[in-house]
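1. Based on what follows, work out the 3D shape:
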Amino acid sequence: MLREPDGEKPADLEVRFAVDIEMRAVDDTARTLQGYAAAFNVKTKIRSWSGEFEEVLEPACFADTLAKQADVRALVEHDYRSLLARTSAGNLVLEEDARGLKFSMNLPDTQLGRDTYENVRVRNYTGMSFGFMPLKMKQDFDERGRLVRVSHQSVDLREITITSMPAYPKTSVAIRSLITRSASLLPGSLDLRLRIAKLRA
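-> A predicted model of the protein is given here:
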């Protein structure tokens, strides 16, 4: 089991929100929640300082994370102090199927665990989100060198979170690491295209 340091900065992660994803309370005694934290092949428009592009998660993009048994955490509202479960403890189980990233978690017998379960049960919490670092992606550009589509083929999943606001955050923050990470994954390519886009704009 690969353990990640507890002090990791959430701000370093890409954050995406799964809208209209199933999540439900299934066992009052064990306080079990089940659902999907991410969906495959769902097109999402993301706005950035360089324009707008489309993003999708390809099937099996979480396979590397699952194969290496990374220590993924389940949180409330991306707050690392509000820890609900983690894969290394065995109370968070993640798997991929044809639809997306499926999860099952047993919440602790704490005030946070009980409150979270009740809020899901009464539909106060209706959304899921996930934090990741991109590892492998396919990028498409238009004739002006602007990024128009990103297909994530492999990502390093660090967290899933229960949220009351399943909508994208401000894009300047949301895609900052994607832009810089893309440049390192594709040396020179994205940097050159961004320069061309600025010159032609």
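
2. hey, let's count contacts and neighbours off CA atoms from now on
-> Will do.

3. Excluding residues flanking it in the chain, which one is nearest residue 142?
-> Of all residues beyond its chain neighbours, the one nearest residue 142 is residue 148 (6.5 Å), with distances taken as Cα to Cα, 6 or more residues apart in numbering.

4. The one you found: what's it in contact with?
-> By Cα atoms under 8 Å, 6 or more residues apart in numbering, the contact set of residue 148 is 52, 53, 54, 139, 140, 141, 142.

5. ok, now residue 195?
-> Taking Cα under 8 Å, 6+ apart as the test, residue 195 contacts no residue whatsoever.

6. In which helix or strand does it reside?
-> helix 189-200 (DSSP states H and E).

7. how distant is stretch 58-67 from the center of its chain?
-> Mean-position distance between stretch 58-67 and its chain equals 12 Å (Cα atoms, centre = their mean, to the nearest Å).

8. now the most centrally placed residue in the chain: how far from residue 77?
-> Central residue of the chain (Cα atoms, centre = their mean): residue 130, 2.7 Å from the mean position. Distance, residue 130 to residue 77, by Cα to Cα, to the nearest Å: 10 Å.

9. what's the overlap in contacts for the two?
-> Contacts common to residue 130 and residue 77, judged by Cα under 8 Å, 6+ apart, are residue 161.

10. For the comparison step, fold the sequence that follows:
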Amino acid sequence: MAKNEVRSLLSAVELRADGDGRTVSGYAIMFDKPSQDLGGFIEYIDKGALKDVNFDGVYLVYAHDMNQPLARVDAGTLKLKVDDKGLFFKATLPNTTVANDVLENIRVGNIKGMSFAFTTKADTWTFGKNGSPDIRHVTAIDEVFEVTITPLPAYQDTSIAISSRDASKPAYGKRERMRDELAIIRVRKEFM
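-> Alright, predicted model coming up:
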């Protein structure tokens, strides 16, 4: 059962005037950097987490809206490269209303964030003590669906990660499991 998760981060989105000035680049995923508190836990994407990921079907979209496409790997308008820092992207945006608005908002500094939607293949948890947050290390990502340019680089839709963390705790009861399974169904409907 795939668990779609969405993460957003402040990232150096750059606007480059390559020829027609429609190229944007930056990092959609940064390795070994702590997330903000995601509701009781801090998350890290480990360096080897993207090792076996196939990026052939990845889209670049605006604000996680698949109806707002900006580029695609299989169209040749989106390039993705894993390096020591994370997942670097470079995209040439089309001459559409959405893309023109995104380019202008990047130019004036209104948009500085990146995000990504993914499923986890493997992770580890260290449970915090005395009120400190739990720590999650995503050690293997199964699939990256999209990378997103977003004006709101705050983490969102974290109920799935919370449910996987809580399921590992001994006091995880039937009521909590049902609550989390309903949250998973709601998120899955949103992304499917």
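
11. After superposition, what is the TM-score?
-> TM-score of the superposed chains, computed with TM-score structural alignment, normalised by the length of the second structure, equals 0.77; 169 aligned residues with a Cα RMSD of 2.5 Å.

12. secondary structure class for the residue mapped onto residue 98 of the second structure from the first structure?
-> In the first structure, residue 98 of the second structure lines up with residue 112, judged by TM-score structural alignment. For residue 112 of the first structure, the assignment made with DSSP: H, G, I helix; E, B strand; the rest coil gives helix.

13. Residue 112 of the first structure: how many residues sit nearby?
-> Using other Cα atoms under 10 Å, residue 112 of the first structure is surrounded by 15 other residues.

14. Quick one: residues contacting it.
-> Taking Cα under 8 Å, 6+ apart, one finds 82, 84 in contact with residue 112 of the first structure.

15. The one 4 residues further on too?
-> Contacts of residue 116 of the first structure were listed using Cα under 8 Å, 6+ apart, and they are residue 125.

16. What segments of the first structure are strands?
-> Assigned by DSSP state E, the strands in the first structure fall at 14-18, 23-27, 32-39, 44-48, 51-57, 73-76, 79-86, 92-96, 100-106, 127-141, 147-163.

17. Check those strands for me and report the most buried one.
-> Most buried of these, by mean neighbour count (mean count of other Cα atoms under 10 Å): strand 73-76, with a mean of 24.

18. average distance between it and the second structure?
-> Compared with the second structure after fitting, strand 73-76 of the first structure deviates on average by 0.7 Å (mean Cα distance after the TM-score superposition for the first structure).

19. equivalent range in the second structure for that strand?
-> With TM-score structural alignment as the criterion, strand 73-76 of the first structure aligns to 59-62.

20. re the thing from before, can you pick out the most distant pair from the contacts of residue 148 of the first structure?
-> Farthest pair in the contacts of residue 148 of the first structure (Cα to Cα) is 52 and 139. Separation: 13.2 Å.

21. who touches both of these two?
-> With Cα under 8 Å, 6+ apart as the test, residue 52 of the first structure and residue 139 both reach 147, 148.

22. which residues does residue 138 of the second structure contact?
-> Counting by Cα under 8 Å, 6+ apart, residue 138 of the second structure has contacts 43, 44, 45, 46, 49, 120, 122, 123, 124.

23. and what of residue 59 of the first structure?
-> So residue 59 of the first structure contacts 40, 41, 98, 100, 153 (Cα under 8 Å, 6+ apart).

24. again with residue 119 of the second structure
-> 2, 3, 4, 5, 141, 142, 143, 144.

25. Aligned against the first structure, show me the partner of it.
-> Match for residue 119 of the second structure (TM-score structural alignment): residue 133.

26. and the gap between that match and residue 193 of the first structure?
-> 22 Å.

27. can you check residue 136 of the first structure too?
-> 18 Å.

28. Ok, residue 126 of the first structure next?
-> For residue 126 of the first structure, the distance to residue 193 of the first structure - Cα to Cα - is 39 Å.

29. go on, residue 88 of the first structure?
-> Distance of residue 88 of the first structure to residue 193 of the first structure, computed by Cα to Cα: 41 Å.

30. before we move on, back to that, residue 126 and residue 193 of the first structure: who's more crowded?
-> Applying other Cα under 10 Å to residue 126 of the first structure and residue 193 shows that residue 126 carries more neighbours, namely 21 against 18.
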